[in-house]
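[1] coordinates only, no sequence provided:
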């Protein structure tokens, strides 16, 4: 939770133990030397990574699916979501699964439904752009894109300005979505990323997805995505993360912890000219 203090930013306690605070170098060094402290590291800013794809990969939409899939909850850590998108229409969805323990931080410009069942946003430094929504609503588009890719419903007659007409859909259209907005106009900060992991694990998501990372790889003890994914896996929750946003040069992958699933981009069987 966010703590009302100029020093303490977050106390992580729902799924793992830790905190984010404003410390001097000497204070951080003293803390690092105490028994029971696994790691102390400086918060860094991470960046975002980014219809036909599922068919191309062999995930046919006509495959018979279990009704249990409607109880799968995908936790999306990104820029938020645009709930009015047809990809997140909740027509045909039953009640929210009983296992769900999260919340919806609704506002005058944001509400959840039986498809988007939870939503939170994080901004420990309190620095908002005039173009940001102080809610889980997406002002950038990246989070809406990734959420629809993972679990968007079927949307017919989708196209890019009339090109590539078809049905847009996510990998598991019947899954529910829980949104954790960690990224803003200037990027995604480590203290917010860990807070989102802490909540998502405790809220009861079944899988966590994020397309966020650093420019360079970090030691696992200093990498908030690796740390969050580790605690997720300890609780039986797989974290699927983008491998990186660079390449194809050597050492351009930044998310590759052995307890998470790193996903890379590839080519597809069509192109726009």
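    Structure received. Because the structure is a prediction, the values reported are computed rather than measured.

[2] from here on, contacts and neighbour counts on C-alpha atoms
    Noted.

[3] mind listing the strands for the stretch 101-250 of the chain?
    Applying DSSP state E, counting those that start in this stretch to the stretch 101-250 of the chain gives strands spanning 116-121, 155-160, 163-168, 176-181, 183-184, 187-189, 207-210, 212-213, 238-242.

[4] okay, the angle between the helix of greatest length in the chain and strand 116-121?
    Across the chain, the longest stretch assigned as helix under DSSP state H is helix 190-203. Angle, helix 190-203 to strand 116-121, by axes from the mean of the first three to the mean of the last three CA atoms, to 10 degrees: 150 degrees.

[5] check which helices and strands helix 190-203 sits against.
    For helix 190-203, the packing partners by 3 or more CA pairs under 8 Å, 6 or more residues apart in numbering; DSSP states H and E come out as strand 8-12, strand 73-78, strand 176-181, helix 224-234.

[6] tabulate these (CSV), appending mean neighbour count and distance to residue 145.
    Formatted as CSV, the entries for the helices and strands packed on helix 190-203 read as follows, by neighbours: other CA atoms under 10 Å; distance: least, CA to CA, whole Å:
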stretch, mean neighbour count, distance to residue 145
strand 8-12, 19, 28
strand 73-78, 28, 10
strand 176-181, 28, 12
helix 224-234, 21, 20
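
[7] for residue 207, find the nearest of these.
    The closest of these to residue 207 is strand 73-78. By CA to CA, the value is 5.2 Å.

[8] would TSV of the helices and strands packed on helix 190-203 with distance to residue 159 be doable?
    Listed next are those as TSV, based on distance: least, CA to CA, whole Å:
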stretch	distance to residue 159
strand 8-12	42
strand 73-78	24
strand 176-181	23
helix 224-234	34
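
[9] between those, which gets nearest to residue 21?
    strand 8-12 (4.3 Å).

[10] could you point out which element follows the closest one?
    Downstream of strand 8-12, the next assigned helix or strand under DSSP states H and E is strand 18-21.

[11] next helix or strand past that following strand?
    As assigned by DSSP H and E, the chain's next helix or strand after strand 18-21 is helix 25-32.

[12] next structured bit after that next one?
    Scanning forward in sequence from helix 25-32 by DSSP H and E, the next helix or strand is strand 45-48.

[13] okay, now the one to match up with it:
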């Protein structure tokens, strides 16, 4: 598909290789460039160094996104809940009054995400896409995403999009359902002295009717459906089986580190005491 509008390019050279940064004029043009050039999107760029450490190579092409595109930045309270533009920074989200209204624990939790510089540059959309600290809570809340792709705009559940997404899909924003009054708690486990991905983030939510649990980190992003069913009384198991259910579900979905699973069991017990019991 040819690109009709002119594209400005910026080349910068590192000690390792040159990276071509493409600056499209619109979201649809960004999608076209990502498809044609097999390029990744970049906004705050805070993922580049961790990605290099993991893959030992820099990307050849990057498509730079623009926060001024409609729907890509800011927070808005609407009939379907709280809509967040994907290019809103982590720092902006942490201090926004709507976040304190919808998600009281999140502002404090976001201040634990990396350092101040990363929070000022890093975007909520980027954090969500790479399975960062926001992803577990988003999964537990059944967030819906607004995605621009080669076939147009789609709005669908985050869990479905993560299963079906293509490399050129561009996240414009996401909507958090009206969760005001819900009880929720978050906890993360990571390396304090390293600029590296979090080992695990756990989200526990009570929506007034049932518990919701999700985890993200080294083993991937997972809605803990079997553990939820047990805790909500839908599974005919003895109370002592809680740890076994959680451990089995984690193993089945790729969480192979036994020490990390043990830590998650302790974290879950603590969050349940805060959320389910209202303490």
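    Alright, I've got the coordinates. In this text, all values refer to a predicted model and were calculated from it rather than measured experimentally.

[14] what's the TM-score once they're superposed?
    Once superposed, chain against chain, the TM-score is 0.31 (TM-score structural alignment, normalised by the length of structure 1); 133 aligned residues with a CA RMSD of 5.6 Å.

[15] and the longest helix of structure 1 with strand 73-78, angle?
    Using the same axes, to 10 degrees, one finds that helix 190-203 of structure 1 and strand 73-78 are set 170 degrees apart in direction.

[16] residue 18 of structure 1 - nearest residue in space that isn't next to it in sequence?
    Closest residue to residue 18 of structure 1 apart from its sequence neighbours, by CA to CA, 6 or more residues apart in numbering: residue 12 at 5.0 Å.

[17] distance of the one you found from residue 73 of structure 1?
    22 Å (CA to CA, to the nearest Å).

[18] got it, and residue 116 of structure 1?
    Here the distance between residue 116 of structure 1 and residue 73 of structure 1 works out to 9 Å (CA to CA).

[19] could you do residue 203 of structure 1 as well?
    Distance of residue 203 of structure 1 to residue 73 of structure 1, computed by CA to CA: 10 Å.

[20] ok, now residue 199 of structure 1?
    If you go by CA to CA, the gap between residue 199 of structure 1 and residue 73 of structure 1 works out to 14 Å.

[21] same question for residue 231 of structure 1.
    Relative to residue 73 of structure 1, and taking CA to CA, residue 231 of structure 1 is found at 18 Å.

[22] which parts of the helix or strand harbouring residue 249 of structure 2 are buried?
    Taking DSSP H and E as the definition, one finds residue 249 of structure 2 inside helix 242-252. Within helix 242-252 of structure 2, the residues that qualify as buried by neighbour count (16 or more other CA atoms under 10 Å) are 242, 243, 245, 246, 247, 249, 250.

[23] give me the nearest residue to the second one, chain neighbours excluded.
    Once flanking residues are discounted, residue 243 of structure 2 sits nearest to residue 265: 6.4 Å by CA to CA, 6+ apart.

[24] neighbours around residue 196 of structure 1, how many?
    For residue 196 of structure 1, the tally of surrounding residues (other CA atoms under 10 Å) stands at 26.

[25] doesn't residue 178 make contact with it?
    No. Counting by CA atoms under 8 Å, residue 196 of structure 1 does not reach residue 178; the two are 10.9 Å apart.

[26] residue contacts, residue 10 of structure 2?
    Each residue near residue 10 of structure 2 by CA atoms under 8 Å, 6 or more residues apart in numbering is listed here: 20, 21, 22.

[27] help me confirm that residue 264 of structure 2 is found in a helix?
    Yes. Inclusion of residue 264 of structure 2 in a helix is indicated when DSSP: H, G, I helix; E, B strand; the rest coil is applied.

[28] count of neighbours near it?
    Applying the criterion other CA under 10 Å, we find 23 residues in the vicinity of residue 264 of structure 2.

[29] can you give me the strands for structure 2?
    Under the criterion DSSP state E, structure 2 contains strands at 8-13, 18-23, 40-42, 61-64, 75-78, 81-85, 144-149, 152-157, 170-176, 183-189, 200-206, 211-217, 222-223.

[30] so which of the contacts of residue 10 of structure 2 is the most crowded?
    Counting by other CA under 10 Å, top hit in the contacts of residue 10 of structure 2: residue 22 with 23 neighbours.

[31] against which helices or strands is the helix holding residue 249 of structure 2 packed?
    Helices and strands in packing contact with helix 242-252 of structure 2 are listed as helix 225-231, helix 258-275; criterion 3+ CA pairs under 8 Å, 6+ apart.

[32] tell me the angle of that helix relative to helix 258-275?
    For helix 242-252 of structure 2 against helix 258-275, the angle by the same axes, to 10 degrees is 130 degrees.

[33] list the contacts of residue 22 of structure 2.
    When contacts are counted by CA under 8 Å, 6+ apart, residue 22 of structure 2 is found next to 7, 8, 9, 10, 33, 61, 62, 63, 64.

[34] again, 10 Å this time
    Shown in contact with residue 22 of structure 2 (CA atoms under 10 Å, 6 or more residues apart in numbering): 7-11, 30, 33-34, 37, 39, 41-42, 61-65.
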